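J.: Dropping the sequence and predicted coords here.
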Amino acid sequence: MNHSLDGQVAIVTGAARGIGLGIARKLKADGARVAIWDLDVAGCDAQRLGFEADHLQPVDVASYESVERAFGATVEALGRVDILVNNAGINGPVVPSWEYPVDAWQRVLAVDLNSVFYCCRVAIPHMRARGGGRIVNVASIAGKEGVQYISAYSAAKAGVIAFTKSAAKELARDNVLINCVAPAMVETELFREMSDQHIEASKAKIPMGRFLQVDEVGSMVSWIASPACSFTTGFTFDLTGGRATY
């Protein structure tokens, strides 16, 4: 089966660092032209990214108007979009739900859930008109299980999974396949936002006894976005080291 992405154009949101950068590197290595979307793309040169980006696009994914402008600019620069990876996200505070700051709740849902809708809202008509495409939404095990003290993040990622299922059914005959990945905790700089207790508790839930690596996420996303994944849509692919078996 064909896993090559040669000639395809991919957008990866939140791709200036962390999981998004790992995904972007893998898509590029597999032959895609890659547009880096991030709130701040300053300094995203080939040395820091590890590859030469085909397009750098500053965008606030929590703003529909910003997403709409960014998509237009990307199409103008690269001609089309075949693959969209909705990766941008934030963790938010680690506190009990009854103490969760209202403004932080709204911000987490805006960045982690609304952005997925906004990006799909602008990309899907383009893909349908072109006869197909692939969308991969980065959810989380928290969206399946609900994780204590990160209720906004859990709720947002559960919303991403449900939105993906709904949109996938609508698009099933349009050759626009939309799937999720649900990682467990990945070793990135976002660890700085979490307490040691939260990190250790998360690791203890993973039967493999280690955290997910960025390269492993990239490999899974690249396969889902490729022609090799041809008869699966609306599915959530597990990346939890055995924590989730459903």
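T.: Looks like it came in fine.

J.: can we go C-alpha only for contacts and neighbour counts from here?
T.: OK.

J.: Which strands or helices does the longest helix along the chain pack on?
T.: Longest among the helix segments of the chain by residue count, using DSSP state H, is helix 151-171. Using 3 or more CA pairs under 8 Å, 6 or more residues apart in numbering; DSSP states H and E as the contact test, the elements touching helix 151-171 are helix 102-109, helix 141-145, strand 176-183.

J.: In addition, the following structure is provided for comparison:
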Amino acid sequence: MAIVTGAGKGLGAAFACALAADGLSVLVNNRQRLGMSDSAAETVAEIEADGGTAAADLHDITAPGAAEAMVVSAVAAFGGIDVLVLNAGITGPIAKVGALDEATLRKVLETNFFAQAALVTAALPHLRSRPGGRIIFISSTAGLHGLKGRPAYAASKGALNGYALSLADELRRDGIGVNILMPYAATPMTAGTADAAAGLLAPIRTCAALRWLASPACTATGQIWVAGGGQFRRAISVESRGLGEAEATPEWLADHADVLADLTGARSYTGAEAAFADLFADAKGRAE
């Protein structure tokens, strides 16, 4: 059984339909705006027309108690939770840092980060009670590289990435796979920015990655995957090997900047503790 948030259209609808096609019952979450069609019900109808099983959930994920209510609905409808796909999100308005007001920043973070964390907290006991649980955070490369004009969106996705990687480390012994998918797709949320490539960037072209990450065949955890246009990549954070100098000065750093920045032999780490331990070992070895 899977919960997919923001699944009324775009990527979320594609993800929900793909998981249903793989045999999972799906709780299709999407808030219903006043005067708008019930897009969650439309996705459910599409799934059922293809022989799948689904139910609609209309909670706004940012509403108080929405996370708990969504989990209750999923368990009541399908008996438990095996897969959690955290897809719902907003981009917020285009605004450079100096013009970005605090209320806008908080609104984007409330949806893209705090609501996601609340749903994880609510679903975690149920995921732990069943073997092979999967949590997939739908993030963005904006959280890795930044995004000019959308600092709130980039910040929210950066926060989500750090949270997801921490959670993956915590749940490693529980056998729950936690990974991040960063899809590129032409969707209603990206209207006007990717229209020319809408066919190539159709949401369905990212679904193979989502299906794999949600499947028992995937043993990866704590990883970041990028998908779009039928292209798939893994992304990682790395640190250069660097140099050591106990009496370093700004002038020394300027003289050695190229060597310090050289990523030959760069390393990635499972958790900040491992990164610190590696740096400390280098520092201690140099001191000895």
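T.: Perfect, thanks for sending it. Bear in mind the structure is a predicted one, so any value in this text is a computation, not a measurement.

J.: hang on, the earlier thing: among the helices and strands packed on helix 151-171 of structure 1, which is nearest Leu21 of structure 1?
T.: strand 176-183 (15.4 Å; CA to CA).

J.: Arg107 of structure 1 -> structure 2?
T.: Under the alignment by TM-score structural alignment, Arg107 of structure 1 pairs with Lys107 in structure 2.

J.: picking that back up, would you mind putting the helices and strands packed on helix 151-171 of structure 1 into CSV with mean neighbour count and distance to Leu78 of structure 1 alongside?
T.: Converted to CSV, those look like this (neighbours: other CA atoms under 10 Å; distance: least, CA to CA, whole Å):
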stretch, mean neighbour count, distance to Leu78 of structure 1
helix 102-109, 16, 30
helix 141-145, 19, 33
strand 176-183, 26, 19
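
J.: how about TSV for those, with distance to Ala129 of structure 1 added?
T.: TSV is the format used below for those (distance: least, CA to CA, whole Å):
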stretch	distance to Ala129 of structure 1
helix 102-109	30
helix 141-145	31
strand 176-183	10
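
J.: Go through these and name the closest to Asp60 of structure 1.
T.: Per CA to CA, nearest to Asp60 of structure 1 of these: helix 102-109, 12.1 Å.

J.: Quick one: name whatever helix or strand follows the closest one.
T.: helix 115-130 (DSSP states H and E).

J.: And that following helix, what's buried?
T.: The neighbour-count check on helix 115-130 of structure 1 (16 or more other CA atoms under 10 Å) flags Ser115, Val116, Phe117, Tyr118, Cys119, Cys120, Val122, Ala123, Ile124, His126, Met127 as buried.

J.: residues contacting the third one?
T.: Read it as Phe117 of structure 1. For Phe117 of structure 1, the contact set (CA atoms under 8 Å, 6 or more residues apart in numbering) comprises Phe163.

J.: ok, now how distant is it from Gly22 of structure 1?
T.: 23 Å (CA to CA, to the nearest Å).

J.: Ok, Pro58 of structure 1 next?
T.: Pro58 of structure 1 is 18 Å from Gly22 of structure 1, by CA to CA.

J.: Looking at those two, which one has more neighbours?
T.: Taking other CA atoms under 10 Å, Pro58 of structure 1 and Gly22 do not tie; Gly22 has more neighbours (22 against 18).

J.: need the contact list for Ala257 of structure 2.
T.: With contacts defined as CA under 8 Å, 6+ apart, Ala257 of structure 2 has no neighbours.

J.: average gap between the helix or strand that contains Val136 of structure 1 and structure 2?
T.: Element membership of Val136 of structure 1 [criterion: DSSP H and E] is strand 133-138. When structure 2 is superposed, strand 133-138 of structure 1 averages 0.4 Å from its matched positions, counting by mean CA distance after the TM-score superposition for structure 1.

J.: Give me the contact list for that strand.
T.: Here strand 133-138 of structure 1 makes contact (CA under 8 Å, 6+ apart) with 81-87, 116, 127, 160, 164, 175-183, 221, 224-226.

J.: Now which residue in structure 1 aligns to Leu24 of structure 2?
T.: The equivalent of Leu24 of structure 2 in structure 1 is Ala32 (alignment by TM-score structural alignment).

J.: State the number of residues packed around its match.
T.: With other CA under 10 Å as criterion, Ala32 of structure 1 counts 23.

J.: Does it touch Ala10 like I think?
T.: Yes. Look at Ala32 of structure 1 against Ala10 with CA atoms under 8 Å: they come within range, at 6.5 Å.

J.: Contacts only, for the residue most central in space within structure 1.
T.: Nearest to the mean C-alpha position of structure 1, by CA atoms, centre = their mean, lies Asn87 at 2.2 Å. Neighbour list for Asn87 of structure 1: Val12, Thr13, Gly14, Ala15, Ile19, Gly20, Asn137, Val138 [criterion: CA under 8 Å, 6+ apart].

J.: nearest to Ser66 of structure 1, of the residues you listed?
T.: Closest approach to Ser66 of structure 1 among the contacts of Asn87 of structure 1 (CA to CA): Thr13, at 12.6 Å.

J.: And that closest one? What does it align with in structure 2?
T.: With TM-score structural alignment as the criterion, Thr13 of structure 1 pairs with Thr5.

J.: Quick check, that match in contact with Ala88.
T.: Yes. With contact defined as CA under 8 Å, Thr5 of structure 2 counts as touching Ala88 (5.1 Å).
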